[in-house]
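1. Got a predicted structure here, sequence first:
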Amino acid sequence: MQSATRKDKSRWRRYLANERAEAAVYRELAARREGEERAILLALAEAEGRHAAHWIELLGDEAKGLPEADLRTRVLGGLARRFGSIFVLALAQRAEARSPYADDPDATPAMAADERIHGEVVRSLAARGRRRLSGTFRAAVFGANDGLVSNLALVLGIGATGVATEVVLFSGIAGLLAGALSMGAGEYVSVRSQRELLEASTPDPAAHDALPDLDLEANELALVYRARGMSEDDAIARAERTLARVHATGSSHGVLTTATGSVTATDDDDEAIGTGLSAALSSFCFFASGAIIPVLPYLFGLTGFVAVAVAVVLVSIALIITGAVVGVLSGASPLKRAMRQLAIGLGAALVTYVLGLAFGTTIG
């Protein structure tokens, strides 16, 4: 393209470098996957290669000595090589959503459309991973965040009353143990109850044995399908077909479980909820790991304002990290989630600190 300016060519070279780096990210991820996920990731890498070919065609002989890919893409590549985890897919989802091709006159409409669809493909792949870890991860994040906020609030509130440092330390340790045990027990009960609710919605296996003896004229099976949300006509038609097959084959195994409109517990439900024991252990451990942080300055002998300041700084860093992790995994802005987590956590601690000051003044 003879009319291309130096600025145009610089932009094309940057695009080319990014496309090649993104293709490498998808290949790195594919190397750690199997089956359908591997095939999908390799197809994404191939698509990025087609985009790279477009910029090579525009650049001609100048498609050499390319600049480095942008920082975000390089970070993705490094993470993919070392971990190949759900975090990389979540970051790739955000990267695809920020493609500049829709507003670039030198990118074809097909390329812009590809990038938009790539975002949905990566979103779906990331969703699989999110679903697999959502139960335990939810308990872990909530446990750590609750430990950080509740024990910081407790330590600051007690410390602000002017009591001895030993009292603040023991209060923090007591808060850690009490909170961790409460979180673990509560999470176990919650998950077990949710599983029991799902199991209660699963068709009774013994009901299958009654199907061969149902009256074809009355066809009570239609009522089951209607109760599960099917219209009356659809339910009757489905029940007639089902009973005809049962009488023809003599087998009724799985008929109610696989019926259209059934409400059953599935493997996906199990993955999303997690197990009661794993959720309880995660809640206990992560609450404790969060709750120990505000206590650390007192464990190392710090006192007074210095201990308070160090505790606030340490908890702030931890809140920013947990907020950013949640943001990455949810496909949202890590910075916004981190700042939200920080504001909520410090806000709660500030309230108890002010109350502690007021209470200490009253006693004095």
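-> Thanks, I have the structure now.
2. contacts, neighbours, all on C-alpha from now
-> OK.
3. quick one: buried residues of the helix or strand Ser182 falls within?
-> Applying DSSP states H and E as the criterion places Ser182 in helix 165-200. Along helix 165-200, these residues count as buried under the neighbour rule (16 or more other C-alpha atoms under 10 Å): 165, 168-169, 171-173, 175-177, 179-192, 195, 198.
4. again, but for stretch 225-239
-> Tyr225, Arg226, Met230, Ala235, Ile236, Arg238, Ala239.
5. how about the helices in the stretch 101-250 of the chain?
-> 109-160, 165-200, 221-227, 232-249 (DSSP state H, counting those that start in this stretch).
6. Which other helices and strands does the last one contact?
-> Counting contacts by 3 or more C-alpha pairs under 8 Å, 6 or more residues apart in numbering; DSSP states H and E, the secondary-structure elements packed against helix 232-249 are helix 221-227.
7. how near is the closest residue to Leu76 other than its chain neighbours to Arg72?
-> In space, and not counting its chain neighbours, Leu76 is closest to Val88: 6.2 Å by C-alpha to C-alpha, 6 or more residues apart in numbering. Distance, Val88 to Arg72, by C-alpha to C-alpha, to the nearest Å: 11 Å.
8. Which one's more surrounded, those two?
-> Between Val88 and Arg72, counted using other C-alpha atoms under 10 Å, the more crowded position is Val88 (24 against 12).
9. you'd agree that one is up against Ala80?
-> Yes: contact criterion C-alpha atoms under 8 Å: Val88 and Ala80 qualify, at 6.2 Å.
10. second one coming, line it up with the first:
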Amino acid sequence: MQDKITDSRSIRRWRRRLADEREEARVYRSLAARRSGEEREILLGLAEAEERHARFWEGLLGDEIGPHRRGQFRMRILVALARRFGSVFVLALAQRAESRSPYRYDQDVPASMAADERIHEEVVRALAARGRARVSGSFRAAVFGANDGLVSNLALVLGVIGGNVPSDVVLLTGLAGLLAGALSMGAGEYISVRSQRELLSAARPDPRARAVVADLDFDANELALVYRARGMDEEEAHRRADALLSKIQLNLPARHEGAEPTAEDAHGGQDRSSETTDGHEVVGTAMRAALSSFVFFASGALVPVLPFAAGLTGVLAVVLAVVLVGIALMLTGATVGVLSGAAPLPRAVRQLAIGLGAAAVTYLLGVLFGATVG
């Protein structure tokens, strides 16, 4: 009897595993349908791997495979999101799903299949990192703008309320804080990003250096100094420079371990791929960052003003403003957590605690100064 119960439990677990693998394959195929080139091929490869895992469970179940069933609810939601959006947000959720794979603890799973799932997590992490790099400039401005708008304007509103001023003054103060803060954030973000891009441009190799590499003195070999200035040790710098100049003298294609007489060689073989992780693409454009910061600050700053704009007054308006801002802060924190591949709840709670803590301090100061003035 015990064996039958055990077998029944195993069959139910295997059926769940089969359903989940099928859902994961749908996620990756849906994401691939919204992409092209290398990313599409990688996602299709992941989908094929999940389908291979599904076939393993089908073989294990045999005649007990049962009717077709859906996977976990969160996986079905992920499929729907992938079909409609296919964004870095969905990839981040997929990364999180892969990180929670139960295969490492399941004795029925071959070691090769458990290893597959661990590798899938790294593949999705890398794909998500590409997406994060593409949106990081605007996303950073949007997150900071929304958070600053929520916290600063709630603090401002509670501060003047603590000073015991009329509701119409509270509303006017909140709207003035919204406009002033949004303009300040947008201008500051524009200047910040523009300055950072100019600094990055100043550090990039000069493409005109390509023309003089072939004319360098072979005996002096000053190209090695450039390699060393860019971080290579002396021996490696001389080896790379000698190899490059030797090939130039022999009129051979100037390639040696990826080197060629370009601006990158004249500046230490700088890898162009760094631009996508440390350069302009990560920083984003100044205008886009400024616009994101302005819009999201204004959106966040509007939340604590809404109850007063709707005509509410007194304790009800204050409580509603705090609740609305608290919800918005938690959503912002959870979104950051998901996109960073971390658990969303701790980030949401952290955002809430910081925001409401700052607002509480300002309210107490308003009460203190209001009492002093009175």
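-> Cool, the structure landed. Predicted, not measured: the structure shown is a model, and the values here were computed from it.
11. circling back to that earlier point, now the helix holding Ser182 of structure 1 and helix 109-160, what's the angle there?
-> 130 degrees (axes from the mean of the first three to the mean of the last three C-alpha atoms, to 10 degrees).
12. Helix 165-200 of structure 1 corresponds to what range in structure 2?
-> Residues 167-202 of structure 2 are matched to helix 165-200 of structure 1 when aligned by TM-score structural alignment.
13. check the fit of the matching stretch onto structure 1 and give the mean distance.
-> Taken over the aligned residues, the distance from stretch 167-202 of structure 2 to structure 1 averages 1.2 Å (mean C-alpha distance after the TM-score superposition for structure 1).
14. on that earlier part again, tell me which of the helices of the stretch 101-250 of structure 1 lies nearest to Val295 of structure 1.
-> helix 165-200 (5.9 Å; C-alpha to C-alpha).
15. Centre of the chain to that closest one, how far?
-> In terms of C-alpha atoms, centre = their mean, to the nearest Å, the centre of helix 165-200 of structure 1 is set 22 Å apart from its chain centre.
16. tell me what that helix is packed against?
-> Going by 3+ C-alpha pairs under 8 Å, 6+ apart, helix 165-200 of structure 1 lies up against helix 109-160, helix 267-273, helix 276-291, helix 296-299.
17. OK, contacts around Val79 of structure 2?
-> Glu23, Glu24, Arg26, Val27, Ser30 (C-alpha atoms under 8 Å, 6 or more residues apart in numbering).
18. Show me what it aligns to in structure 1.
-> In structure 1, Val79 of structure 2 lands on Gly77 (TM-score structural alignment).
19. Would you mind measuring from the alignment partner in structure 1 of Leu225 of structure 2 to Leu342 of structure 1?
-> Mapped onto structure 1 by TM-score structural alignment, Leu225 of structure 2 lines up with Leu223. Remark: distance between Leu223 of structure 1 and Leu342 of structure 1 (C-alpha to C-alpha) = 53 Å.
20. of those two, who's got more company?
-> Leu342 (21 against 14).
21. To which residue of structure 2 is the more buried one aligned?
-> Taking TM-score structural alignment, the alignment pairs Leu342 of structure 1 with Leu352 from structure 2.
22. Report the separation between that match and Val315 of structure 2.
-> From Leu352 of structure 2 to Val315 of structure 2 the distance is 20 Å (C-alpha to C-alpha).
23. start to end distance for stretch 215-230 of structure 1?
-> By C-alpha to C-alpha, the extent of stretch 215-230 of structure 1 from end to end equals 20 Å.
24. quick one: that stretch to chain centroid distance?
-> Using C-alpha atoms, centre = their mean, the offset of stretch 215-230 of structure 1 from its chain centre is 40 Å.
25. Likewise for stretch 202-217 of structure 1?
-> So, by C-alpha atoms, centre = their mean, the centroid of stretch 202-217 of structure 1 is 40 Å from its chain's centroid.
26. Can you list the neighbours in contact with that stretch?
-> 220-221, 240, 243, 246-247, 250, 252-257, 263-265.
27. For it, measure first residue to last.
-> OK, stretch 202-217 of structure 1 end separation, C-alpha to C-alpha: 27 Å.
28. what does stretch 210-222 of structure 2 give?
-> 14 Å.
29. buried sites along it?
-> Buried residues in stretch 210-222 of structure 2 (16+ other C-alpha under 10 Å): Arg210, Val213, Ala214.
30. show me the contacts for the residue mapped onto Ala23 of structure 1 from structure 2.
-> Under the alignment (TM-score structural alignment), Ala23 of structure 1 maps onto Ala25 of structure 2. Taking C-alpha under 8 Å, 6+ apart, we find Ala25 of structure 2 in contact with Leu46, Ala47, Glu48, Ala49, Glu50, Glu51.
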